[in-house]
Structure formats: structure tokens, C-alpha cells
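> fold the stuff below for me.
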Amino acid sequence: MDNEKIKEMLLDIQESKLDFTVTMTGKESKRVNGLYKPDTREILLHNKNFHTDTQLIYTAIHEYTHHLINEEKIEESGGRNPPCQSRSHTNYFWAKFHGLLDIAEEKGYYKLDLSGAPELDALTKEIREKYIQPNGHIMQELGKNLIKAHTLCEQANIRYEDYLDRILQLPRTTAKSVTKVGLLPEDDAELGYENMKIVASCKKAEDRAKATDAIKQGKSPDSVIALMKKKAQTADPKKKLEKERDRLTKTISELTQRLEYVEESLAGM
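Next comes the predicted model:
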């Protein structure tokens, strides 16, 4: 594949009104496989890192995801380039990236296939059957027992929080997550504990069913989390910016007060 064909493929996966360039650097990098430069809208691919076009395409779509998100942010800000953020690989990024990979597979550009690696395929089945699914059952049983322990603590006039902290030595956040998992149907244990936590975090039974179906259909955890988020996708850009302004103003005020306190403390030393 050459640069132009890669760009055509990316545009076929999802259209972009914001122009960009694709450049295979002809180099090998130990740090990264590719890079997106939002200021110049360049996708750089260190093609010497790849042994197959499939690996190259995966990275190209990864960097293109950054471009598409950059385009969204420019549109939201009324055409202004957004400031660089320290964290670019957010849940939203991974969900969008995995969605683009799905489209790439549907169009025949990309394929995640274990049939050519029988040893890996066999190991994958072993991991699921011996570890992921049994772990789901174990954590579900733990959740049920924590619910029972909570009841017994109340009967014995013992604070459940103290019991968690100093008897079981189990973080409260962990106990809370496991307890929610313990309330799920037993069949959900086959999803594995981490996916069960996602399902259990949904408040409505309808949403839990949707999350379960999405996981069983092979959607990535990030995609399922994004699917379950209640944020409106068509939120008014102006209201969104006003809300962010208010949040930043409050943060700046709090930091200013803290800075004054630190300076006064230093002056008194």
C-alpha cells in the first residue's frame, strides 16, 4: 500500500471534511508505531515496524481516530484548534477506534482472525474456559457472600465498613463492585468479572440487557461503556463550552486560594 491508498481507505471507512496527509516514514521506531500531529494534521506511520499490511492498517486506523476526534473538537469550538490534552487515549477514543475497526472488517480492509494461528486459538479457548469464566463465577459468589456478611454485621452490631477495612482488608470500592456483581443472574458469570462490572454498573434492567448483549456480540469493553453513557451526543456546543468555562473558573479560584495559602505559609517560615 502507498500513502494515497491508505488515505483513500481511511476516508472510505469514515469520511472526514478536515484534510489530512498520510506518510509512511520508511523508518523503524522502538517507541511508537505511528503518530498523529493535530497542528499539521499529519498521520505518520513507521512502516518498518510492520510485517504485514494488516498491522499497518491497524495503526493507520488508530492514528486516523485521533484525526477524527480532533475534527470533532474543532467543530465543537467553532473552528478553533483545541489545545493539546495530556490524555488522548480516553474511553471515547478506544470506543471510536474499535468502531472504525469493525467498519474496516466489514469492508474487507482489516481482519482479526485466529484461524492462521492454531496454537493461539487453542490458548484463547483455554484462557476463557479456565480463567475468565471461572473468575466470573468466583467473584459472583464472593459478591453474594459479601451481601450476607453485611446482614450478619448488622445483626451483630458491627460496622460493615470496619469489617471490610480491618477484617477482610478489602477496599470498599472493590467490595461495592463485587457486591453489585453478586446480584447479577448466574448466566452472566460467563462474561468474566471485568465485563460483569460493566453490566452491574447499569442502573436499569433494560440497559443491563443491552450491555450484556453487546459483550456477547464481541464488542470491546470500552465500546460497551461508551454505549451505556447517558451523555447526549447532540449536546449544544455553546452550552458545553459554557459548562466547561464554569468548571475551569471554579478550579482556578480554588487553586488561587491554595496558592495564596502556600505563599503565606512559606513567608511565615
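> only C-alpha atoms from now on, for both contacts and neighbour counts.
OK.
> which residues are contacting stretch 125-133?
For stretch 125-133, contacts defined as C-alpha atoms under 8 Å, 6 or more residues apart in numbering pick out 189-193.
> let's have these in JSON lines, adding neighbour count, secondary structure and distance to Cys153.
Shown next, in JSON lines, are the contacts of stretch 125-133 (neighbours: other C-alpha atoms under 10 Å; DSSP: H, G, I helix; E, B strand; the rest coil; distance: C-alpha to C-alpha, whole Å):
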{"residue": "Ala189", "neighbour count": "23", "secondary structure": "helix", "distance to Cys153": "27"}
{"residue": "Glu190", "neighbour count": "18", "secondary structure": "helix", "distance to Cys153": "31"}
{"residue": "Leu191", "neighbour count": "21", "secondary structure": "helix", "distance to Cys153": "31"}
{"residue": "Gly192", "neighbour count": "20", "secondary structure": "coil", "distance to Cys153": "29"}
{"residue": "Tyr193", "neighbour count": "23", "secondary structure": "helix", "distance to Cys153": "26"}
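> this one as well, want them side by side:
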Amino acid sequence: MNQDQIKATLLSIEDAPMDFTVILSGKKSVKVNGLYKPDTREIIIHNKNFDDDNLLLYTAIHEYAHHLHACSQGGTLPSRAHSTEFWAILHALLEKAEARGVYKNVFTESPELAELTETIRQKCLLQNGSLVKELGMLLLKAGELCNAIGARFEDYIDRVLCIPRAAAKMSMKMFEYDLDPAVGADNMRFLAGIKNEDDRMTAEKSLLAGKSPDAVKLEAKKKPDDEDPRHKLEKEKIRLERTIASLTKRLDEVERELDAGE
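Now for the predicted structure:
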């Protein structure tokens, strides 16, 4: 790909508010594959680093994300270039590029990697998330027992379990909010920090759909001015279904305990 072809491809993914230039350095660099100069709005790519146009295009999209980020900041970049906003822009560009067929998702090319990815999701992310959520459930029960014997739950957390109170509180929130452990423990911590239930459910749904954490975090900061009524009803339906399922499960437990006591 030459410079004009790269620029045309980038513009086909998303238009830019400010013009920019793509420069192929004709050099090989051991430090970086490319860079962006906000002062001159130049995307410089060390094309001798690549034997594959798809890999070269990834670097071009990465630097283009810096340009679009700078455009949103009035033409300058913040002191921290690789911020949450930047990664959200980059991931959105990659999704658009893949959808348009101009960039190939390399992660789907290897059957071995796809198999390993599923193993990581099921054996690590899901199980880890499930364990942290179960810890929250057990801690809530421990809190009830501490109250029953007149003991301080915080003291139990500090001196018996020897775990940070913040971690204990977060795991209890994960259970109380009934977060899906499939997103993994780290994402569950993020979700547990979202107070608004509708916002939390929307963020969880985005993570489960494959959105990157940075993109979801950025979206969580935005407040829609006028939410679509149908979308609002769909979210309420999901929330009610979860509540019914949770209450039904608890009712079954109570009935079993009552039957066992007879």
C-alpha cells in the first residue's frame, strides 16, 4: 500500500474533522512502528517494519486514532496520549474496519488461538468471576452471623479473614447486583462501581457483546439526553426478569429449609 491508498482506507473507515498526511518513512525502526505528530498532523509509518499490509494497516489505524483523538481536543493531544478515550477510539475504528472488510481480524485466523481463547474464558475468567461472586454471598451470610452473636463484621473481615475491607465490600456488591461472572472478576469490579442499575446493565451487556473495557468505560460516562422508550422498556424487562429469578431461587431455598425443619 502506498501513502494515498492508506489515507483513502483510513477515511473510508471514518472521516476526520481535520486534514492529515500519511508518510511512509521507507525505514525500519526497532523502537516504534509508527508515530503521530499533532503539530503537523502527520501519520508516519516505518513501512520497512512490515511484510504484511494488514499489519501495516493496524499501525496506520492506531496512529489515525491519535489524530481523531487530537481532533476531538481541538487539534492537540493530552499529556497522556494512550488514555481510555484513545483506546476506545482505536477499538471502534478496528471494529468498523473489520466490518467494512478493509482490515482482517488476525485473532480469528488461528484455530489454536481460538481454542485457547475459549479455554481462558471458561476456565479462568468465568471461574474466577464465579468465585469472587460466591465470596460475596458467603460474606453476606458471615455478616448476618456476626450480627447474631453481637460481633463487628468489620473486625471479622480484618482479623479473621485478613482481607481488605474494600475487596470484601466489592465482592458483596457483585453478588447483590447479580453480575454475570462471564465478564471476569476485573470487569465485575468495574460494573459494581456503577450505582445506576440501568447504566450498570447496559455496561454489562456491552462487555458480554465483546466491547472492550475502555470503550464501555467511556460509554458509561456519557448520559443520553433522550433515551428511546422501547430501549428503556427492554432494560426494565431484563431487570424484572433478573429480580424474579433471584426471588424464585431464594423462595425455593426457604421452602427447603422449612421442609427440613419439620
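> please state their TM-score.
After superposition, the two chains reach a TM-score of 0.76 (TM-score structural alignment, normalised by the length of structure 2), with 225 aligned residues with a C-alpha RMSD of 2.3 Å.
> from the contacts of stretch 125-133 of structure 1, pick the one nearest Ile6 of structure 1.
Nearest to Ile6 of structure 1, judged by C-alpha to C-alpha, of the contacts of stretch 125-133 of structure 1 is Leu191 at 35.9 Å.
> show me what the closest one lines up with in structure 2.
Superposed on structure 2 with TM-score structural alignment, Leu191 of structure 1 falls opposite Val183.
> ok, Thr54 of structure 1 to Tyr109 of structure 1 distance?
Distance, Thr54 of structure 1 to Tyr109 of structure 1, using C-alpha to C-alpha, to the nearest Å: 8 Å.
> list the helices and strands the helix or strand where Phe190 of structure 2 lies packs on?
If you go by DSSP states H and E, Phe190 of structure 2 is part of helix 185-192. When contacts are defined as 3 or more C-alpha pairs under 8 Å, 6 or more residues apart in numbering; DSSP states H and E, helix 185-192 of structure 2 packs onto helix 127-148, helix 165-176, helix 197-208.
> need those helices in JSON lines (columns: distance to Glu63 of structure 2 and mean neighbour count).
Below are those laid out as JSON lines (distance: least, C-alpha to C-alpha, whole Å; neighbours: other C-alpha atoms under 10 Å):
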{"stretch": "helix 127-148", "distance to Glu63 of structure 2": "34", "mean neighbour count": "17"}
{"stretch": "helix 165-176", "distance to Glu63 of structure 2": "37", "mean neighbour count": "19"}
{"stretch": "helix 197-208", "distance to Glu63 of structure 2": "25", "mean neighbour count": "18"}
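> quick one: residues contacting the match of Leu191 of structure 1.
125-126, 129, 204, 207-208.
> what does Asp207 of structure 1 give?
The contact partners of Asp207 of structure 1, by C-alpha under 8 Å, 6+ apart, come to Met228.
> any idea how far the alignment partner in structure 2 of it lies from Gly193 of structure 2?
Aligning on TM-score structural alignment places Asp207 of structure 1 opposite Asp199 in structure 2. Asp199 of structure 2 sits 11 Å away from Gly193 of structure 2, going by C-alpha to C-alpha.
> could you pull out the strands for the stretch 1-150 of structure 2?
21-24, 34-37, 42-45 (DSSP state E, counting those that start in this stretch).
> deepest-packed of these, please.
strand 42-45 (a mean of 23; mean count of other C-alpha atoms under 10 Å).
> check the mean deviation of it from structure 1.
For strand 42-45 of structure 2, the mean deviation from structure 1 after alignment is 1.1 Å (mean C-alpha distance after the TM-score superposition for structure 1).
> please name the residues that touch Glu260 of structure 1.
Contacts of Glu260 of structure 1 were listed using C-alpha under 8 Å, 6+ apart, and none were found.
> where does it land in three-state SS?
Secondary structure assignment for Glu260 of structure 1 (DSSP: H, G, I helix; E, B strand; the rest coil): helix.
> need the counterpart of it in structure 2.
So, by TM-score structural alignment, Glu260 of structure 1 is left unmatched.
> nothing else from me, thank you.
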